[in-house]
Structures are given as C-alpha cells and as structure tokens.
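>>> coordinates only, no sequence provided:
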C-alpha cells in the first residue's frame, strides 16, 4: 500500500499540486485575464467541442467495428484487427503529417473534397488509361482465386501453396476492384459537381481537420474497450431472448446494450480525455489560425515559449478542472447504470 501511494504521489499528485501552486502566484485579475481572453476562450470552444464530437463519432463507429470483428468471419480479419491499433503505435507527428498530406487541397482526398470539378477533369484521363487494366486485373485475379479454390481439398504442400496463392489472388482482386469502384465513384461525384456547380468542402487547416485527427487517434480506445465485453458476452442470453419472441433489434437494445454500456462509457471517456490533450497530430492539420483553428494545448505551448509559466499553468488548470468534471459525470453515469442493471437482475 505504501509503495502504491508513493508511486501515485510521485507520478500524479505532485505534478498536479505544482500546477495549482504556480497558478496561485497570480492575482485573481491576472488569472482571469489569462484564462478568459478571446483567443483562449476560442481555443476552449474548439478543443472541447471537437473532442466531444470526435468521441461521439468514435462511440458509434467503434461499436460497429468491435461488433464486426467479434461477430463475423471474413478474409484478413486479423490484419484489420491489428490495424485498429495503428494510432497507438504511430507517432502523433507522423499521423498529423499523413492526414495533412491526404486532406490538403492538393492531396489525394482533399482535392476531391475542395475542388471536385477540377479533380474530375484531372483524373478522367488517368481512369481512361488505367480503368480497363484494373478491370482486367480484377477479373483475372478472381478467376485465378476460383481456380485455386478447387485445389483446396486434400492434404500436402501443394494444397497449402494453392491456398497461399488463392489468398494472394483474392487480395489482388479486391484491391483492383476497390480501386476501380472508388475511381468510378469519385468521377461520378466530380462530374456531378462540374454539372451542378456545387462548391467543395475544405477539411485541412480548418476545425473540420481537427475533428478528423481526433477521430483517428481516439477510435482504438472505444474498439479495445468494447471488443472484450462482446467476446465474453453469453450468446445463450440472445438465444433465450429470440426464443421468447424478441426481434434482433429488441435483443440488442434490451439484452446486449445494457451489458456493454459501461464499456462504451469507458471508451468514450478515454477517447475524450486523449483528444483533449492531443497536440502532435492536430497542429499539422489544424492550420493554427488564432480564433479559428487554434487548440488549447497550442496556447499553453505558446505561453511556455514566452516564459509565461504562470499563464500556461492557469490555462492548463482550467482544462484540468473541466476534464475532471466531464470524467466525474461519466463515472457517475457508469455507477448509475451498474446500480440500475443490478436492481433489474434482482
């Protein structure tokens, strides 16, 4: 117990106490001026708003991804399962640079979002040149996979080799087919934009880019908290609900969802907390324009670079208090849900 308290004090309590001590060196007027300037307030709105929106999006799509990974079998499932952890392993600066290169006005996706009509004119010759080749490659790879699938019975090294070649052929077929379909969809979107004259949407260097970056880095928190709960869920309960006449939606809403709500709230809290303090992946795609796309961690870094340590700790203290309040509310909802579920089970 003593070692635990010592470690907790060294890692958590002492830094927090130092934050309060540095902040208390300011007078009330100085503190209020530091935390309520228009530039800082605008950064609060962007940081908390974007973090909340990203956490809500991750709550929905994280549940869908965890559900698919647990309940369905499909090719390359393990690879996709491993890719979920990519934001954990990827340096935040690399993630920010990658998203910026992808969503910038001259990026692969950004040009279609911001200038769809111009991108349509630029891409049409490429699709005319490579479209038939992609279609032919997809057809040949599918035929090869089908032919190798007929060799999948029996034993021996030849069968294992045929299975490996079939998987490779399936990969080629899926990649070529997906590239062709995506190209056709983009061309259809670009053609519609050029005919109707609709304007594009700028994502990079705007608050929208901040939300995209926070969604990217927060998704694994929801998936990895919900996935083990779904794996351990007793399917007999679903079968019992079905035998009693419940529909699939009723089974999910009244049987499965109450069991995974605590995990969903935990994943939401983790994704929200991570998004609040995210810096490296956001500054590249945000544009960092004051009053528009400047996040609070950047404000703190700027004050530290100006040797305004008290002002930096004041802004950080406000973020800390709001974060504690949000986590307190989420933990309260978890406790209430557990009590409600326990009373219903009795």
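Good, I have the coordinates. Keep in mind that what you see is a predicted model, and the values were worked out from it rather than measured. Numbering: from 1, shown residues only.
>>> make it CA atoms for all contacts and neighbour counts henceforth
Fine.
>>> helices of the stretch 51-200 of the chain, start to end?
Along the stretch 51-200 of the chain, the stretches classed as helices by DSSP state H, counting those that start in this stretch are 77-83, 86-89, 92-103, 110-114, 116-149, 157-196.
>>> what distance do you get for the nearest residue to residue 105 once chain neighbours are set aside to residue 183?
Of all residues beyond its chain neighbours, the one nearest residue 105 is residue 111 (4.8 Å), with distances taken as C-alpha to C-alpha, 6 or more residues apart in numbering. Computed with C-alpha to C-alpha, to the nearest Å, the distance linking residue 111 and residue 183 is 14 Å.
>>> then residue 243?
With distances taken as C-alpha to C-alpha, residue 243 is found 46 Å from residue 183.
>>> the two: which is more packed in?
Of the pair residue 243 and residue 183, residue 183 is the one with more neighbours under other C-alpha atoms under 10 Å, namely 17 against 10.
>>> tell me the spacing between that one and residue 247.
Applying C-alpha to C-alpha, the value for residue 183 to residue 247 is 39 Å.
>>> now residue 182
Taking C-alpha to C-alpha as the measure, residue 182 falls 35 Å from residue 247.
>>> ok, residue 39 next?
Counting by C-alpha to C-alpha, the separation of residue 39 from residue 247 is 52 Å.
>>> presented hereafter is structure B, for comparison with structure A:
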C-alpha cells in the first residue's frame, strides 16, 4: 500500500516528496524558460568579465612552471613589496572597521548641522578617479604642502592614501543595518538592567558584524590592488615604499608577464583567504551573539 490519501479534490501528494517534483528530486531544480535564459545570460556575462580573465592570469603565471612562479614570489624585492602591501592593507582594514562603524553610527543615530553634506562627502572617494585622489593628497601632503607636512615616498603616505580610497566601504555597508535595527530591542535590554556596553555587545554588535566584515573585505581587496593614488604618493622605492601593484607595472615594463601574473595571482589568493576568514569570524560572532 502507498501512503497516498484520497480526498474530495483528488489524491493528496505523497508524504516526504514536495508537490510538483519529479522522482529522484530532479524537479527541485526545474527552471522556467525565462529563468533558464536569465541564468544562461548571467553565467555567460560572469564568465566573460571574471572567470576568463582570471583563468588567463593563472595561465600566464603558470607559463614558466612552479619553479619560476616560486622564484618570482620569493625574490627579496618582490617579497618586500608584497609584505608592505598586505601589512598596510590589514592596518587600513582594522582602522576602517572601527572608524567606519563609528561614522555610520553618527550618521544614523545623531542629528547635527551639515549631516547631509557629510553623508554626500563620504562617497567622494568612490566618485574620484584614483589618480585624482593621489593628486588631491599630493596637493595637501606633498613637497609643497600648505601645512608643511610631506608624506610622499613614505609608508605613512601609503597608509593615508589607502585610507582615503577605502573610506566609504564599511560606512556604506553598516549604515543600512543600523537603519533597520529595531530600537525596541535595545530599550528592552535596557529595561532588563543591561548596561549600554552590554546592550551594544550582545544586541547591536552581532547584527553589525556581518556588515562590518563585508565592508572590511571590500576595503581590503581594494587596498591590496590600489594603483592610481599610490603612483604619486608612494615614490616606488624598492624595499621601502614599493607596493605590489607598482611591482606588477615594473614586471610588465620589463616584458616579464609571467612575473606580473605571479604577483597578481598571489594577491588574488590573499584577498580570497581574507574574505573567507572575515566571513567565518562574522558568522561566529553573529551566532554567539
């Protein structure tokens, strides 16, 4: 006997199998013709813009074999550029995670004159071409600085340039979450005797961590690949202020595409690993609350 029930409207669906699905679960992935077309267009577009270029870079890095790939990355000058890039990007990410969250909190929770203007100004690093961002920083902090401070060809200059171009990421990812947070939950926690710090740590922060991690991931990926603003600021001095993106340019100018691709692949790996780590941390914090 089967477990199909007869009802006035006909046989009821068999228990344990979703209605309208084929045997073996094939119906779970049934797509309408429109959905198939949309999925096909999305996959083709994603492949053309992302997968194929990435495959080409990996292929170029593998041209000389693993030995040449490893020699390129372990070269003292190249390793110094990679280390400087990753360290500065990590420092910038930490600062952005803290300051960006504070700025987002102020924009959402506080009212003050000029709030709308500040909200617009935060997006300027998004709108400016990066080479223009470098020129802006050079005008204020360069050899002819009106305030008498020159940070060109220093690590401080690199740090400031990366802060400038990555400023909006955390702010813009945290803002919508803060707007959607229910204030009643905070009031309930306060009514139960929770301090402001406990309320923030146990109620607000778990909701913000995924957004902070997402913005930090975007900012870190942008920082390790930044080029335009650093051309004018870093000075590109080997072992001191040479960053990975400018090292890639040197490889290309020296007709060493395999070396440039090797550095690019390593930066890609570092970015992916960092994004995964931040995602795992955000999930754990949000789950523990």
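Cool, the structure landed. All values derive from a computational prediction rather than experimental measurement.
>>> follow-up on the earlier one: ok, the residue nearest to residue 105 of the first structure touching residue 104?
Yes - using C-alpha atoms under 8 Å, residue 111 of the first structure and residue 104 qualify as a contacting pair, with a distance of 7.1 Å.
>>> now stretch 98-118 of the first structure: how far from the chain's centre is it?
Between the mean C-alpha location of stretch 98-118 of the first structure and the chain-wide mean there is a distance of 19 Å, by C-alpha atoms, centre = their mean, to the nearest Å.
>>> would you mark the buried spots in it?
Along stretch 98-118 of the first structure, the positions that meet the burial threshold by neighbour count (16 or more other C-alpha atoms under 10 Å) are 99-105, 107, 109-117.
>>> go on, stretch 49-60 of the second structure?
With burial defined by 16+ other C-alpha under 10 Å, the residues of stretch 49-60 of the second structure counted as buried are 54, 57, 58, 60.
>>> ranges for the helices of the stretch 201-346 of the first structure?
Taking DSSP H, counting those that start in this stretch to define them, one finds helices in the stretch 201-346 of the first structure at 207-232, 235-243, 248-251, 257-277, 280-286, 296-305, 309-345.
>>> nearest to residue 12 of the first structure, of the ones you listed?
Taking C-alpha to C-alpha as the criterion, residue 12 of the first structure comes closest to helix 309-345 out of those, the separation being 12.6 Å.
>>> return the set of buried residues in that closest one.
309-317, 319-320, 323, 327, 330-331, 334, 337-338.
>>> what about the residue mapped onto residue 40 of the second structure from the first structure, distance to residue 8 of the first structure?
Residue mapping for residue 40 of the second structure onto the first structure gives residue 2, with TM-score structural alignment as the criterion. Using C-alpha to C-alpha, one obtains 10 Å as the distance from residue 2 of the first structure to residue 8 of the first structure.
>>> neighbour count for the two, which is higher?
residue 8 (12 against 7).
>>> circling back: which of residue 39 and residue 247 of the first structure has more neighbours?
Neighbours were tallied for residue 39 of the first structure and for residue 247 using other C-alpha under 10 Å; the higher tally belongs to residue 39 (17 against 12).
>>> wait, that one touches residue 288, no?
No - in this structure, residue 39 of the first structure sits apart from residue 288 without contact. The criterion is C-alpha under 8 Å, and the distance is 11.6 Å.
>>> trace residue 244 of the second structure over to the first structure, please.
The alignment partner of residue 244 of the second structure in the first structure, by TM-score structural alignment, is residue 296.
>>> its match reaches residue 47, doesn't it?
Yes - contact between residue 296 of the first structure and residue 47 holds when scored by C-alpha under 8 Å: they sit 6.2 Å apart.
>>> trace residue 7 of the second structure over to the first structure, please.
Correspondence of residue 7 of the second structure to the first structure, assessed by TM-score structural alignment: none assigned.
>>> on that earlier part again, so which of the buried residues of stretch 49-60 of the second structure comes closest to residue 220 of the second structure?
residue 54 (18.9 Å).
>>> ok but that closest one is inside a helix, no?
Yes - assessed by DSSP: H, G, I helix; E, B strand; the rest coil, residue 54 of the second structure belongs to a helix.
>>> translate it into the numbering of the first structure.
Alignment of residue 54 of the second structure against the first structure is given by TM-score structural alignment, with residue 16 as its counterpart.
>>> any idea how far residue 99 of the second structure is from residue 171 of the second structure?
Using C-alpha to C-alpha, we find residue 171 of the second structure at a distance of 9 Å from residue 99 of the second structure.
>>> look at these two and report which has more neighbours.
Counting neighbours by other C-alpha under 10 Å for residue 171 of the second structure and for residue 99 shows that residue 171 has the greater number, 28 against 15.
>>> residue 108 is in contact with the more buried one, correct?
No - the pair residue 171 of the second structure / residue 108 is not scored as a contact, 10.4 Å apart, by C-alpha under 8 Å.
>>> and for stretch 48-63 of the first structure, what's in contact with it?
Identification of contacts with stretch 48-63 of the first structure by C-alpha atoms under 8 Å, 6 or more residues apart in numbering yields 207, 210-212, 214-215, 218-220, 222-223, 226, 264, 267-269, 271-272, 275-276.
>>> swap in 7 Å and give it another go.
The contact list for stretch 48-63 of the first structure (C-alpha atoms under 7 Å, 6 or more residues apart in numbering) reads 210-211, 214-215, 218-219, 222-223, 226, 264, 268, 271-272, 275-276.
>>> of all those, which two lie farthest apart?
With distances taken as C-alpha to C-alpha, the most widely separated pair in the contacts of stretch 48-63 of the first structure is 210 and 226, at 24.9 Å.
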